[in-house]
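> after the sequence you'll find the predicted model.
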Amino acid sequence: MASKLFDPQTRDRAWLLYAWCRACDDIADGQDHGHGMTRLSDGPERIARIRALTADALAGKATGEPAFDALGLVAAECGIPHWLPFDVIDGFALDGEGWSPRTADDLLRYCYHVAGAVGVMMAIVMGVPAGDEATLDRACDLGLAFQLANIARDLSEDDAVGRCYLPAEWLAELDVPPGEHMRPAHRAGLVSLARLLTDQAARYEASARIGAYALPFRARWAVLAAADIYGGIGRAVAQAGAHAWDHRVSTSKWSKLAAVFRAWRLARQAAPDPLPPRPDTLWTRPRR
């Protein structure tokens, strides 16, 4: 929905980048367009294939895989640093290894790899210079917000395939044994942990909204719409409480349209002068 708000060239490039992200995710998790995630026994081999195809695409070689060729095209056109796609692949590798976070910092580092780095690449596609670290930090924040909301929403689905993104130290504080967080006896604690995730998502979303003012109008409109739409998932999880995992939380067509209209009004407003600094309390992506 939000991508339709971009100017045509930016929209096409965003779709090319998304095609690569989607293909990598499908290969890594054995999915079909984001559906049907399963337990896999050949995770490392799948990641090796993703790395090889990505390296060839970034080197300008035809891979025979349209989604990877798409990455090579958009990276060359927009000047995306080649280490960024490999940062994303490092996140898929963590999943392939059966990784789980021990601390909150571990969780945020994972969110950077699978979503924050994508936000950085998207900002470059929108015209942000690769050296504009302040704006790219805000773009990363939007990716972090999206992934934290994703994790809160998908706790049950992830548990079904043996994954848990709740930090071990959080679970230990509530005396929840590893792998048992979805049991009914722990539902009250799970609600409090999901609220931690959605509260963090809201803080990173707020930071990202400030960064949107560095973008051209249509890109700013699209980013603010995406923040509102995806932020709605986190807010819905928090509001549902113990029932958040009875069914997969989603947003309706009408709520998306309302978010697009709210974003249009915000995008037309003048940027705050001066822009507030990014809070020091927020986790910051790694520098290269």
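Here it is on my side, so go on.
> going by C-alpha atoms from here, please, whenever you check contacts or count neighbours.
OK.
> doesn't Trp221 fall inside a helix?
Yes - applying DSSP: H, G, I helix; E, B strand; the rest coil, one finds Trp221 inside a helix.
> help me confirm that it comes into contact with Ala259.
No - judged on CA atoms under 8 Å, Trp221 makes no contact with Ala259 at a distance of 10.3 Å.
> and these two? Which one has more around it.
Trp221 (27 against 21; other CA atoms under 10 Å).
> SS state for the most far-flung residue of the chain relative to its centre?
Going by CA atoms, centre = their mean, the residue of the chain most distant from its centre is Ala185, 30.3 Å out. The three-state label given to Ala185 by three-state DSSP is helix.
> equivalent analysis for the one 4 residues further on, please.
When classified by three-state DSSP, Gly189 comes out as helix.
> which ones are touching Ala242?
The contact partners of Ala242, by CA atoms under 8 Å, 6 or more residues apart in numbering, come to Arg187, Ala188, Leu190, Val191.
> helices or strands next to whichever helix or strand Ala259 is part of in the packing?
When elements are assigned from DSSP states H and E, Ala259 belongs to helix 253-268. Counting contacts by 3 or more CA pairs under 8 Å, 6 or more residues apart in numbering; DSSP states H and E, helix 253-268 packs against helix 217-240.
> contact partners of the helix it packs on?
The set of residues external to helix 217-240 that reach it, using CA under 8 Å, 6+ apart, is 1-7, 126, 142, 145-146, 149-150, 152-153, 191, 194-195, 198, 201-202, 205, 209, 212-214, 244, 249-251, 255-256, 259-260, 262-264, 266-268.
> how much space is there between Asp199 and Ala145?
Going from Asp199 to Ala145 by CA to CA, to the nearest Å gives 9 Å.
> among those two, which residue is more densely surrounded?
Ala145 (31 against 18).
> leaving out chain neighbours, which residue sits closest to the more buried one?
Excluding the flanking residues, the one nearest Ala145 by CA to CA, 6 or more residues apart in numbering is Ala201, at 4.1 Å.
> take a look at this one as well, against the first:
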Amino acid sequence: MGFDYALVHLKYTIPPAALLTLLYRPLFTKLDVYKIAFLVAIAVVATIPWDSYLIRTRIWSYPSYVIVGPTLLEIPLEEVFFFVVQTYNTSLLYLILSKPTFQPVYLHAGPDASRGQWRTKRLAGQTLLLVAIAWGWRCIKEEGPGTYAGLIIVWAGPFLLLLWSLAYQFILGLPWTNTVVPIMLPTLYLWVVDTLALRRGTWVITAGTKYGVHLWDGLEIEEALFFFITNTLIVFGQLAFDNALAVLYTFPHLFATPPRLPSPALLMRALLTPCSKYDGARLTGLKEAVHRLKRKSRSFYLASSTFPALLRADLLLLYSFCRVADDLVDNASTAREAQEWITKLHKFLDNVYSDTGSSLVVSEHVRSHFPADTQSALLQLPAAKLSPQPLRDLLHGFEMDLAFNTAPLIETDEDLRLYSERVAGTVAQMCIQLIFQLYPTNLPTEEQRKIVAAGNHMGVALQYINIARDICVDAQIGRVYLPLTWLSEVGLSYDAVLKHPDHVQIESLRMRLLDKAFSLYEKATGAIQKLPSEARGPIRVAVESYMEIGRTLREDGYVVKAGRATVPRWRRVMVAWRTLNK
């Protein structure tokens, strides 16, 4: 009886598990627990017969003085725990690294996804794995130095072949931070741990079943291969799981109401769905939405990664519509052209919400009257989940922007509040509508109205932050959103601000606007707690990520930059993590 193997866990596997759990704890969902438990169960069930065979045939062994004693099919319990903790650690690292990625945009629709280049890649991977399995089997039959390596490959190869065949698009297409990094970091770490264990004799590989080649002093090449392959299996398993979820949650015409915790049979059905049945138009809309959000609002893109997948897709499509509509008006060459775009957008909403309108009518109108690069944003708007009034009010906000071409518009506090309600409060209202659509609540109707109203106030607060940040940027396009009454109080004119937006008096007005923003924020923030639990934390992250811009602007000595990014990425990440931990 001994404790050497137990000490390996106490020193090297449990501390990373605790650290990764601490890091990911605020993001943990029931679905994450389900995914990890599912893979841990598969890892244990699939590994026990193989590991038991290796011990019974003396390919590797554990001296009695390094283990506590209890075994399962001759496998020390410390070894069984290793299956669990390795799968847990690698899975958690994968979840952390993949969280920012909106994975559905890496699906490929249509016949091209199942033939040509993709088919060649799939067949190449399958061929390589089949050759490796055949080579492994030959090594086992020869009962020579390649026995251990052959047993590793013959055991793991069929699983890798299955996972590759089901999820090769994700395995090849996702960013390397989602694939290579979560495989290699745990592998390198376990190589070091294994080196120390082999040197201490915690476990022993029988001579004659191994090549005697070392990756470095103390690390057998077979052990290096084992940990690389097992971590690859874990990550491929996570990728296949996420590939199935992406199909389930992205295509309502295929899976209308997928459960929050889908069964293995449903996951397999999603993976086996032909790419030709995917909704290519929806995928295009989501891809363009992600691109717009990354380019235009890095704070909200970071915050969006904390939302559940179904809600995140709807929010991305809503943002895409709002961004496209705003750009059509802002980028118009003349005021008349801008007004024409607003009129066309009103007509679009008329068609969408008409009792007699059809999707064909909406589609024909969009394709006839809007540029090709904007069409998916309109056609993929989740209008069925939204009431029309906030969308119409948003267009009225654009009309207020357009009025700047003829005369200053924001004369009083009330004008500023109305403008902000239309261009930002409406968006917050629609976000809450999407949340209540996806996560029905038992709250009374009046209470729901109060939450929507609080969302409107929060949207206004965020718009005030936006205006305070962009005084110089707005002046460059001929706009000043600070009320004329405020300018008059400090002895400035509208034209003076356009010419010198960095005037010393502007700073006091910026602080006044920020004070109003934080006052509204304090009044509205309590309503977030009444939202469904699935959306509560992510909404706080979205709000706090933007409010951090305001806190930055308030810091002594901070110099306002002409650009739009005022908070470093690391600081936004810390804000998100602290917010979710509250």
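Ah, there it is. Note that the coordinates shown come from a computational prediction; the quantities given were computed from them, not determined experimentally.
> what's the match for Ala527 of the second structure in the first structure?
Here Ala527 of the second structure is matched to Gly211 in the first structure, going by TM-score structural alignment.
> that match contacts Leu142, correct?
No - with contact defined as CA under 8 Å, Gly211 of the first structure does not reach Leu142; the gap is 9.3 Å.
> more neighbours: which of those two?
Set side by side, Gly211 of the first structure and Leu142 show more neighbours around Leu142, with 34 against 27, by other CA under 10 Å.
> secondary structure element for the nearest residue to Thr87 of the second structure once chain neighbours are set aside, which one?
Nearest non-adjacent residue to Thr87 of the second structure, counting by CA to CA, 6+ apart: Val40, 5.9 Å away. For Val40 of the second structure, the element it lies in under DSSP H and E is helix 30-56.
> that helix corresponds to what range in the first structure?
The aligned range for helix 30-56 of the second structure is empty, by TM-score structural alignment.
> in that helix, what counts as buried?
The neighbour-count check on helix 30-56 of the second structure (16 or more other CA atoms under 10 Å) flags 35-37, 39-40, 42-44, 47-48, 51-55 as buried.
> report the buried residues of stretch 82-102 of the first structure.
For stretch 82-102 of the first structure, by 16+ other CA under 10 Å, it's 84-96, 100-101.
> let me fix that, I meant to ask about stretch 42-57 of the first structure.
So for stretch 42-57 of the first structure, counting by 16+ other CA under 10 Å, buried means Gly43, Pro44, Arg46, Ile47, Ile50, Arg51, Leu53, Thr54, Ala55, Ala57.
> what sits against the closest residue to the third one other than its chain neighbours?
Pointing back at Arg46 of the first structure there. Excluding the flanking residues, the one nearest Arg46 of the first structure by CA to CA, 6+ apart is Ala28, at 5.8 Å. Residues in contact with Ala28 of the first structure (CA under 8 Å, 6+ apart) are Gly43, Arg46, Ile47, Phe92, Gly96.
> now do Ala475 of the second structure
So Ala475 of the second structure contacts Val497, Leu498, Lys499, Pro501 (CA under 8 Å, 6+ apart).
> what about the equivalent of Asp105 of the first structure over in the second structure, neighbour count?
For Asp105 of the first structure, the aligned residue in the second structure is Glu414 (criterion: TM-score structural alignment). Residues contacting Glu414 of the second structure under the criterion other CA under 10 Å number 11.
> host element of Glu414 of the second structure?
Assigned by DSSP H and E, Glu414 of the second structure belongs to helix 413-420.
> now that helix, how far from the chain's geometric center?
Centroid separation between helix 413-420 of the second structure and its chain, computed with CA atoms, centre = their mean, to the nearest Å, is 34 Å.
> let me know the next secondary structure element after it.
Once helix 413-420 of the second structure ends, the next helix or strand along the chain (criterion: DSSP H and E) is helix 426-438.
> how close does the nearest residue to Ala244 of the first structure once chain neighbours are set aside sit to Trp245 of the first structure?
Residue nearest to Ala244 of the first structure in three dimensions, not counting chain neighbours: Val237, with 5.2 Å by CA to CA, 6+ apart. Distance of Val237 of the first structure to Trp245 of the first structure, given as CA to CA: 8 Å.
> give me the common contacts of the two.
Arg153.
> between those two, which one's more packed in?
Of the pair Val237 of the first structure and Trp245, Val237 is the one with more neighbours under other CA under 10 Å, namely 26 against 17.
> so how far is Val423 of the second structure from the corresponding residue of the second structure for the more buried one?
Matched by TM-score structural alignment, Val237 of the first structure corresponds to Leu553 in the second structure. Noted for Leu553 of the second structure: a distance of 22 Å to Val423 of the second structure, by CA to CA.
> Thr374 of the second structure too?
Using CA to CA, one obtains 19 Å as the distance from Thr374 of the second structure to Val423 of the second structure.
> so between those two, which is more surrounded?
For Thr374 of the second structure and Val423, the more surrounded residue by other CA under 10 Å is Val423, and the numbers stand at 25 against 20.
> that one reaches Asp401, doesn't it?
No - look at Val423 of the second structure against Asp401 with CA under 8 Å: they stay out of range, at 9.5 Å.
> give the aligned range of stretch 155-167 of the first structure in the second structure.
By TM-score structural alignment, stretch 155-167 of the first structure lines up with residues 471-483 in the second structure.
> okay, now that stretch: how far is its last residue from its first?
Start and end residues of stretch 471-483 of the second structure are separated by 12 Å (CA to CA).
> just stretch 6-22 of the second structure next, same as before
End-to-end span of stretch 6-22 of the second structure (CA to CA): 22 Å.
> who's in contact with it?
By CA under 8 Å, 6+ apart, the residues outside stretch 6-22 of the second structure that reach it are Ile67, Val68, Glu78, Phe82, Val85, Gln86, Tyr88, Asn89, Leu92, Leu93, Val193, Ala197.
> make it 6 Å
With contact meaning CA atoms under 6 Å, 6 or more residues apart in numbering, stretch 6-22 of the second structure is reached by Asn89.
> ditto for stretch 8-24 of the first structure
For stretch 8-24 of the first structure, using CA under 6 Å, 6+ apart, the contacting residues are Ala67, Phe68, Ala70, Leu71.
> so how far does that stretch sit from its counterpart in the second structure?
The superposed stretch 8-24 of the first structure is, by mean CA distance after the TM-score superposition for the first structure, a mean 0.9 Å from where its aligned residues fall in the second structure.
> which residue packs closest to Lys4 of the first structure, ignoring adjacent ones?
For Lys4 of the first structure, the spatially nearest residue (CA to CA, 6+ apart) is Arg11, at 6.8 Å.
> any buried residues in stretch 471-486 of the second structure, and which?
Across stretch 471-486 of the second structure, burial judged by 16+ other CA under 10 Å covers 471-475, 478-484, 486.
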